[in-house]
Structures are given as structure tokens and as C-alpha cells.
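> Pasting the sequence and the predicted coordinates here, then a few questions.
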Amino acid sequence: MDFCTRTFLSILKAGPIPRHIAFVMDGNRRYARKRYSPVRAGHKAGFQTLKKVLELCLNLDVKCVTVYSFSIENFKRSKEEVDAIMELAKDGLLELCRHDHLLAKYGVRLKIIGRKNLLPPDLQEIIRTSEQLTQNNHRALLNVCMPYTARDEIASSVQATIELHQNGDIPFDENEIAAHLGTALSGSPRLDMMIRTSGVKRLSDFLLWQTCVDTQIYFTPTYWPDFGLWEFGKIILDYQRKVWSESGKPCAVTAGRC
């Protein structure tokens, strides 16, 4: 990490930092088409961006990052593309969990959220191994949602709550449902911020329950592989401005600290 990046991150850390940030990593396919490259190349470039953005978050002391990696609906795409994504997922998880790489370096625990039984058996085994390798890391948390939809997550939580309270002794309420969501089971804090790249302005069935209260949502036109420090930094600064505005405190710029 170069001097300018470290300096900029130090400035950002002078203000409030979100504890939990979610990313809809959209635009990989359009990024590839724009460059007349195969779709796989776009997804590969997107994984490299994930590593860079994750490192930025960890250097800012963000405690939890949740990424929308693969929707259940994505199984409807071409077999060639789905197979390519599965291979990239296997390679990516192995790379992330290497002892000399990000998760070990920053003490990050990995949790996969979603219908893992829908994934190829060899990928399921890599997921089990990856989660076990990082289970004793407690500095930060990385949730990778695949294959996932929020509707499925909520339905699964409702089913788990019903099974737990079949005797009717404990009230069945929204707090019970929230406690059985995938993010809650992984130990995630409340979602402070969601960022979606590529210019599409919708949530696409991602963390619908978690975003319903106080989450700041940002849409950026940049394709995910092009997303980086300066755009992320502007979003963090806007988050800080809103936090200071709501609390009645002066922002860092007006206070002369930047």
C-alpha cells in the first residue's frame, strides 16, 4: 500500500467508520463486454477488486464486510458462465485463505451464507475447509453470500423460528426472525452501509431485511472491477457527513482537521 493510500485512509479514520458494509459487486459482465473479453475475464477482474476493497475495509477497521457473490437466480445463466464462476469461487476461496494472504494477515473469519447444498460437492468441501481454517479469527468477519437470495434467507429464518417455538411458550416476533438470519448466525453487527456498483439502482433480493432500518444505500455507475479507493473514499466521507449531521457534531472538514 503506497504512501498516498495510507495517508488518505488515515484521514478517513479520523471520522466515524461503518462497522458493517455490504457490496453488490455488479458490472463484471458489462466490464468484460466493454473490453471485448470473455465473461470469465470480467468475473476474474471482479475478484481482484474484491481483494483490494476488502483490504481497504480492513485498514479502516471495518468489522464486517458482506458481499453478494452469487444469486440463486444466477443458476439460470449459461452453463459455461456458471461453471466459470464456480471455478473462480474455488480458486478465490483457496487464495483468500492462504496463510500468507488477507484473511490470516488481518484475522478475518470467513462465513458463507446461502444454499450451499446447491453448489458442486468439491466447492462445498473447499467452503468447509475455508471456514474451519478461519474459525478462530476474531478481528473481522467476511460474509460471502452464495448461492443466496434475501427471500430464501427470510423464509429459512421463519422456518427455523417455527421449529424452535413449536410448543408456543415463547412469543414469535420479528426479533426472533432477525436472530435466525444468516448474517445474525454468523455474528454480524447491524448493517450500516450498502454499496451497489454498475449504475443499477435496485437491491436485487440482497439483505432485504437487514437494510430496512437506518442503512445508508449508495449506487455508483462504476462497474465493480473499476471500483477503487477514491470512489470508496468519497462514499465513506458522505457517510461521515450524514452521521455528523444526525448527531449535531461538526464534520472533520469544517472543524479544520482535514
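That came through fine.
> hey, let's count contacts and neighbours off CA atoms from now on
OK.
> Which parts of the stretch 101-250 of the chain are helices?
102-106, 121-134, 150-164, 174-179, 182-185, 229-247 (DSSP state H, counting those that start in this stretch).
> Need these in CSV (columns: mean neighbour count).
Converted to CSV, these look like this (neighbours: other CA atoms under 10 Å):
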stretch, mean neighbour count
helix 102-106, 17
helix 121-134, 15
helix 150-164, 17
helix 174-179, 15
helix 182-185, 18
helix 229-247, 15
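> dump the residue contacts of residue 56.
The contact partners of residue 56, taken as CA atoms under 8 Å, 6 or more residues apart in numbering, are 9, 229.
> Next one for the comparison:
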Amino acid sequence: MSWIQEGELNLFEKIFANVLKAGPIPKHVAFIMDGNRRYARKKNMERQEGHMQGFNKLAETLRWCKYLNIPEVTVYAFSIENFKRTQDEVDGLMELAKQKFERLLEERENLEKHGVCIRVLGDLNMLPLDLQQAIAKAVVSTRTHNKCFLNVCFAYTSRYEITNAVREMAWGVEQGLIKASDVSEALLSECLYSNNSPNPDLLIRTSGEVRLSDFLLWQTSHSCLVFQSVLWPEFSFWNLCDAIIQYQLSHKSIQKARDLYQEEQVLQQLEADRACVAELLQHQGNGKPVDAQRRQEALQRYTFSREARVQDFIQTLKHKRNSFFTDLCRETVFT
């Protein structure tokens, strides 16, 4: 089945969708697509067929999101913890993923038509090389598209992502790109795999499990979380609408919490900058008093310098990540 499905909603679905769109619509929805294996047992089919049905449901869900003007979707496709499953199941999932990313490459014109950008978040070094190469081609070939975004979390857990972000900051300090005093929550967010995306407005988990399973822990601190009992392959347009209604009901409180958090971040950074400047001035003046104007001028210089340093580091980090995918594509040519 195609990644990008064509087709319209039925009349009743269209009417309800238009009613929904009169209220706030989430700009970014994340899915924990749980229940493929239970669906397979329920239907007396092989596990692999359950996973195939799960992919088909993803393609259908993307079509619904597009109609509802939801420009960004993130899905939990394969957790690092899933490597603990039986070798046959893991191998089957790797092969299914390879087939689907290769199919995606055959749909380049359709992806370009709809402006779909594919991003894959996780440690791809854990994957077979042929799958890495198929993923890299999909990422690179859609990199410039900017109408809608699909983030596929593969070989991913949130704790691993956060740990990797800390490593990236430590690398930046070791390389002299940033200073230890530049490390902050805001910088850590920029070092996450998801640094190109806004945090999800809404997270939906199917199958009745009420837990996040190490998915987007950092990014969903101020998101609407919806847990539904339906198995993922049975997820419907109406399940999506129900989740969006729950988001709309909590939209004001979510936005208030986000605004407050951003204000706190600004104040914390300002206090950190002031502390660094005070230490520098004390060292330069041998402990002598410094007037307010000089402190303010020093603060402005320090803030400008820090922001420039951090932005250069972030650009270096993005270049390093982009090069990883580009190099994999080149390697494909010669293998």
C-alpha cells in the first residue's frame, strides 16, 4: 500500500471534520501505534501480517491528518526495546521496513506533489546496512519538502535520545564549540533528534495501555495525552476525532502551561547569563565594585556572544547529522 493515499472522506466525515476545524486543531500529533500483534492473534493471522495491517492503518491515518490540516505526524515505529523480541519477528520487521522505505522511493513524485518531508529519528547504526541506506535515500530525497512532515521513530527510545543529546553537548564542549556554561534545557532540546520539530500538541496511544513506553518523554511534558482501547489496525477516523476533541477541551490550559514554561526558561537563562557576567567582572576588576551601566553593557556583550556560539554549534550539529544521511546515500551507489 502507498504511503500517501488519495481519496476523500464520506459526506458525514466531511461535515464532522469541518465542525472540528472550527476549533483549535493540533499542528503536531504523535502516535504510539500499539496493538498490531494482539490484532494478529484476534484475527488468527501471522504476526507479520498484523504489522503489515498496522502500516496500512498509518497510511490511512496520514490521509485523515492531511484533511484535518495537521501538518506534522510523529510515529513510534520501532523501539530499541523491540530488539529483545524473537529474532524471526525482528528480522521480519526489518524486512517490512526496508520494503516500505523502498516503496516510498518509488513515490517520489507523489511525495513532491504533496510536499511530504520524511524524517527518521533514532540510532540508525543499530539497523542493517541495507535498511539504513533505504532510509537515508528517503530522508535525503524529501529533505527540501515543507508542506507536511512525517517523523518515523525507528531504533528509538526517549532516554537514549536524551542521553545522546547530552553526549552531543559534551562533544561540543570538548571541541571548543560551546562552553560548559552554555549548556541549558533549551540547548538540550536543540540536540534531540526532534530538534527540527515543534513539540507534539497531542499524543495518542492505542491498545488500552496507559503508559508512554519511553516515547518523546522530553517533548510531551505539555502535550495532551489520549489513551484509547482500540487496537492500532482498527483505529478509525472517529478515534482520531475523539482525541482531537479532548485536545480542544484542554487547549487553553496546555497553552497557558507552555507560555509559563517559556517565560521561566527566559528568566532562567537571564539569571545564568548574569551570574557568568558577574563572575567575569569580578575576576577582571579584582573584586572592585562595578557600576550598573558597565554590568548591563557586559551582559549584552556576553549574551550576544553566547547566542552566536550556540547557533554555530547547532548548525555544526545539523551539518554532521545531514552528512550522515548523505554519506549513506553515496555508499549505496558504490555497493
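That came through fine. Keep in mind that this is a model prediction, so the values were computed, not measured.
> Redo the helices of the stretch 101-250 of structure 1 as TSV? Include distance to residue 199 of structure 1.
Listed next are those as TSV, based on distance: least, CA to CA, whole Å:
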stretch	distance to residue 199 of structure 1
helix 102-106	29
helix 121-134	31
helix 150-164	21
helix 174-179	30
helix 182-185	26
helix 229-247	13
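> closest one to residue 218 of structure 1 among those helices?
Checking the helices of the stretch 101-250 of structure 1 against residue 218 of structure 1 by CA to CA gives helix 229-247 as the closest, at 7.5 Å.
> Pull up the aligned stretch in structure 1 for stretch 12-29 of structure 2.
Mapping stretch 12-29 of structure 2 onto structure 1 (TM-score structural alignment) gives residues 4-21.
> before we move on, the earlier item: which one, of the helices of the stretch 101-250 of structure 1, ends up nearest to residue 95 of structure 1?
Closest among the helices of the stretch 101-250 of structure 1, once you apply CA to CA, is helix 102-106, at 8.9 Å.
> Off-centre distance for that closest one?
16 Å (CA atoms, centre = their mean, to the nearest Å).
> do stretch 166-184 of structure 1 as well
Taking CA atoms, centre = their mean, one finds stretch 166-184 of structure 1 lying 24 Å from the centre of the chain it belongs to.
> what do you get for stretch 166-175 of structure 2?
21 Å.
> can you check stretch 66-81 of structure 2 too?
8 Å.
> and stretch 40-57 of structure 1, which stretch of structure 2?
Under TM-score structural alignment, the match for stretch 40-57 of structure 1 is residues 48-65.
> mind listing what's buried in that stretch?
Using 16 or more other CA atoms under 10 Å as the test for burial, stretch 48-65 of structure 2 gives 48, 50-65.
> Sitting in strands, which of the residues you listed do you find?
Assignment to strands by DSSP state E places none of the buried residues of stretch 48-65 of structure 2 there.
> still on that earlier bit, start and end of the match of stretch 12-29 of structure 2, how far apart?
23 Å (CA to CA, to the nearest Å).
> Residues in contact with it: which ones?
Counting by CA under 8 Å, 6+ apart, residues outside stretch 4-21 of structure 1 touching it are 56, 59-66, 188-195, 229, 233, 236-237, 240, 243, 252, 258.
> The biggest helix by length in structure 1 against structure 2, how far on average?
If you go by DSSP state H, structure 1 has its longest helix at helix 39-59. After superposition onto structure 2, helix 39-59 of structure 1 sits on average 0.7 Å from its aligned residues (mean CA distance after the TM-score superposition for structure 1).
> Just the angle for that helix relative to helix 229-247, thanks.
Using axes from the mean of the first three to the mean of the last three CA atoms, to 10 degrees, the inter-axis angle of helix 39-59 of structure 1 relative to helix 229-247 is 50 degrees.
> Average separation of the next helix or strand after helix 39-59 of structure 1 from the aligned part of structure 2, please.
The C-terminal neighbour of helix 39-59 of structure 1 among helices and strands, as given by DSSP states H and E, is strand 64-68. Strand 64-68 of structure 1, aligned to structure 2 and superposed, deviates on average by 0.7 Å (mean CA distance after the TM-score superposition for structure 1).
> Can you list the neighbours in contact with the very next helix or strand once past strand 64-68 of structure 1?
As assigned by DSSP H and E, the chain's next helix or strand after strand 64-68 of structure 1 is helix 79-96. Helix 79-96 of structure 1 is contacted by residues 39-40, 43-44, 47, 74-75, 101-103, 120, 123, 126-127, 130 when judged by CA under 8 Å, 6+ apart.
> and with 10 Å instead?
Counting by CA atoms under 10 Å, 6 or more residues apart in numbering, helix 79-96 of structure 1 makes contact with 29, 38-41, 43-44, 47-48, 51, 69-70, 74-78, 101-104, 110, 119-120, 122-127, 129-131, 146, all of which sit outside it.
> What of stretch 228-238 of structure 2?
Looking at what lies outside stretch 228-238 of structure 2 - CA under 10 Å, 6+ apart - the contacts are 9, 13, 16-17, 31-40, 50-58, 60-61, 63-65, 204-210, 239-240, 242-244.
> Structure 2: matching residues for stretch 122-142 of structure 1?
With TM-score structural alignment as the criterion, stretch 122-142 of structure 1 aligns to 130-150.
> wait, stretch 219-227 of structure 1
So stretch 219-227 of structure 1 sits over residues 227-235 in structure 2, by TM-score structural alignment.
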